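Asks: Sharing a model that was predicted from the sequence below.
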Amino acid sequence: MSRQASQGTAPELAVRRLLHASGHRYRLHRPVPGLPRRTIDIAFPGLKIAVFLDGCFWHGCPQHATHPKANADWWRHKLNRNMARDLETTERLATDGWTVLRFWEHEAPSDVAERVAATVADAKRSRTS
């Protein structure tokens, strides 16, 4: 498991490249306020927008999640904790006024980048209104 990338995965890099190419500036791996050892994959701190790109296996994608047969109970517990932690993180950020966007690794990077860009544009419009 130590070889599994937790930051800078291929889907994350693709989305970041698209956002940067379209003129968006963001922060990477920002700490989640009040929750130690948790970070936001792509953050727009001034607008309070948090973007997470979740791996299908590790975060329980309803379409692609698999369940290992070896040591099944341990894995079920581990993956359930991951999903509970994701929910807690989302709730904490939302309570603090953040817009939380979660995407699966299998989603097309162009679609993800478009949705993020639209959310950023909406937030900027709301701020100036």
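Replies: Alright, I've got the coordinates.

Asks: contacts, neighbours, all on C-alpha from now
Replies: Noted.

Asks: contacting residues for the residue positioned nearest the centre of the chain?
Replies: By CA atoms, centre = their mean, the chain has its centre lying nearest to Phe52, at 0.7 Å. Going by CA atoms under 8 Å, 6 or more residues apart in numbering, Phe52 touches 40-42, 100-103.

Asks: then this one, side by side with the first:
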Amino acid sequence: MSKQGSRDTAPEIAVRRLLYAAGLRYRVNVPVPGMPRRTIDIVFPKAKIAIFLDGCFWHGCPQHATQPKANAEWWRTKLDKNMTRDRETTAHLEAEGWIVLRFWEHESPENVALSVVRARHAAAGDAPPNA
């Protein structure tokens, strides 16, 4: 598992390229304030918007998650902890006044970027450009 990439995944890069092309500037892999060892994939710090692009297997996608057959109990516990951690992180950030957007890796980068652009402009109080 240590070889499993957790940052700069293909879905993240695709979404980031679209956001950059839309004129938005952001930070990547930012630590969650007050929660050690947790990071936000894409962040708009001033607007307090946190975007997570969750992998289907690791975060329990209802459409695509699979259950390993080998060592099934250990994996079930591991994946359940991941989902619990995701809920805790979201709740913590929302309690701190952040807007939290979570997307699955299988979602279209174009649709994800459009949702992010809309949320970013709504947080800034202006209308998004025609996208």
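Replies: Done, it's in. As the structure is a prediction and not an experimental result, all values here were calculated from the model.

Asks: now the strands: where do they sit in the second structure?
Replies: Ranges of strands within the second structure are 27-31, 39-44, 49-54, 99-104, based on DSSP state E.

Asks: superposed on the first structure, where does the shortest one end up, distance-wise?
Replies: What that stands for is strand 27-31 of the second structure. Compared with the first structure after fitting, strand 27-31 of the second structure deviates on average by 0.7 Å (mean CA distance after the TM-score superposition for the first structure).

Asks: With the third one instead?
Replies: On the superposed models, the aligned residues of the first structure are on average 0.1 Å from strand 49-54 of the second structure, with distances taken as mean CA distance after the TM-score superposition for the first structure.

Asks: what distance separates that strand from the middle of the whole chain?
Replies: 2 Å (CA atoms, centre = their mean, to the nearest Å).

Asks: cool, and stretch 63-77 of the first structure?
Replies: Its chain's average C-alpha position is 22 Å from that of stretch 63-77 of the first structure, according to CA atoms, centre = their mean.

Asks: Other residues contacting that stretch?
Replies: 56-59.

Asks: Hmm, Pro31 and Arg37 of the first structure touching each other?
Replies: Yes - if you go by CA atoms under 8 Å, Arg37 of the first structure and Pro31 touch, sitting 7.3 Å apart.
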